[in-house]
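S.K.: My questions concern the predicted model and sequence given below.
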Amino acid sequence: MEIDSLKKTFFISPTFGSITFQQVFEKIIEFVKEEPTKNYSLIVGSDSFPGEETVFVTAIIIHRKGSGGRYFYRKIKYEKMNNLKLRIFTEASLSLEIAEALKKKLSENGVSRLPVEIHIDVGKNGATRILVKEVIKMIVGSGYIAVTKPDSFGATKVADRHTN
């Protein structure tokens, strides 16, 4: 997804309500500037819920290590998807799209020092264990840090909270 198409996309913030991708980016920069000497992680994670339609939620989290953070999310509905592999790869693709747009905005604004992690909803146990290597290769091959269960809270806690 290009930044131009993200201009029409709204994210929800528990703190700021409905905001644009540009505003999300500005809020991230403001948050970092509040305490610039702290360490930060910029996390993107997606999760899905298959119901009548399949709901995908992608979360952007700015984590100030040891001092909390802020998050923003967007919801997209697709037709019902029963195939687990397709859902997991769609989640990873949605996260990569947002991560790419963030990385581009960061480099344009001279803030490229923020590392971008992609949290994926796969782990060594459960139904997704057969997909772990493939999904990690997809994320790492795209130039990002891949974080899996049980550490992938961006997908398994934050995005998951908003799938219903």
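M.R.: Yep, that arrived.

S.K.: hey, let's count contacts and neighbours off CA atoms from now on
M.R.: Fine.

S.K.: Tell me where the chain has helices.
M.R.: 3-6, 21-34, 84-108, 132-141, 153, 160-161 (DSSP state H).

S.K.: which other helices and strands contact the first one?
M.R.: Applying 3 or more C-alpha pairs under 8 Å, 6 or more residues apart in numbering; DSSP states H and E, one finds that helix 3-6 contacts no other helix or strand.

S.K.: So what's the gap between it and the chain middle?
M.R.: Distance of helix 3-6 from its chain centroid, counting by C-alpha atoms, centre = their mean, to the nearest Å, is 16 Å.

S.K.: Below is structure B, check it against A:
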Amino acid sequence: MRKLQALNYSFENLQEKNLTFEQVFDRIVWFIKRNPKGNYRLMFGTDSQVHATFTRFVTGIVIQQEGKGAWACIRKVSIPRQITNLHEKISFETSLTEEIVSMFTEKRKDQLINIVLPHIYKGASFTIEGHIDIGSQNQNKTKLYVREMTSRIESMGIEPKIKPESYVASAYANRYTK
């Protein structure tokens, strides 16, 4: 079986291109180590846009220190066809988020938690969230899939967030799908 980190993933942000997953993980460690007493949220989310000959999917990874800024990057994947079936599109978005979350093995998650852990009693915190570009409001066509997609994210041991709280998918990743 191939190791996930051996796959050829490429991440980017406005400052850097062609980041490996290891480099992304190192940036997250660096960000938390700057102030291990902070309140951190590690968030993942994917959005997509159907274009004329392909569908672009963008997965965002964001480490945020609440009230003190964030570091973020994206991964782009293009499928060479228009994916117009809403369930297929939402399901694939969730799969891409799950794929990136799975790269954060228990060992890696423990490494991040252990930076903050000595400061928990002084108010530090660390949470992991999966942002899904769906909503439960009546006007939202994706409301049919809320339970299915949130269950998938929960099964990975992270907290699911839907609209309007799923801004890594619905705002950050969305910006790069155009």
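M.R.: Yep, that arrived. Just so it is clear, the structure is predicted and the values come from calculations on it, not from any experiment.

S.K.: Work out the TM-score between the chains.
M.R.: For this chain pair, the superposition-based TM-score is 0.91 by TM-score structural alignment, normalised by the length of the first structure; 161 aligned residues with a C-alpha RMSD of 1.6 Å.

S.K.: related to what we said a few turns ago, generate TSV for the helices of the first structure, with mean neighbour count as supplementary columns.
M.R.: Output for the helices of the first structure, formatted as TSV (neighbours: other C-alpha atoms under 10 Å):
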stretch	mean neighbour count
helix 3-6	13
helix 21-34	16
helix 84-108	18
helix 132-141	16
helix 153	20
helix 160-161	16
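
S.K.: show me what contacts the corresponding residue of the second structure for Ile145 of the first structure?
M.R.: Using TM-score structural alignment as the criterion, Ile145 of the first structure maps onto Glu159 of the second structure. Glu159 of the second structure sits next to Ile128, Glu129, Gly130, Ile153 when contact means C-alpha atoms under 8 Å, 6 or more residues apart in numbering.

S.K.: And Ile63 of the second structure, how close does it get to Asp110 of the second structure?
M.R.: According to C-alpha to C-alpha, to the nearest Å, Ile63 of the second structure stands 15 Å off from Asp110 of the second structure.

S.K.: Give me the more crowded residue out of the two.
M.R.: Neighbour count, other C-alpha atoms under 10 Å: between Ile63 of the second structure and Asp110, Ile63 has more, with 23 against 12.

S.K.: The residue lying closest to the more buried one once chain neighbours are set aside and Lys143 of the second structure, how far apart?
M.R.: Once flanking residues are discounted, Ile63 of the second structure sits nearest to Leu42: 4.5 Å by C-alpha to C-alpha, 6 or more residues apart in numbering. For Leu42 of the second structure, the distance to Lys143 of the second structure equals 25 Å [C-alpha to C-alpha].

S.K.: Among these two, which residue is more densely surrounded?
M.R.: Between Leu42 of the second structure and Lys143, counted using other C-alpha under 10 Å, Leu42 has the larger neighbour count: 20 against 14.

S.K.: The more buried one maps to what in the first structure?
M.R.: By TM-score structural alignment, Leu42 of the second structure lines up with Leu42 in the first structure.

S.K.: So its match sits against Arg113, correct?
M.R.: No - look at Leu42 of the first structure against Arg113 with C-alpha atoms under 8 Å: they stay out of range, at 10.3 Å.
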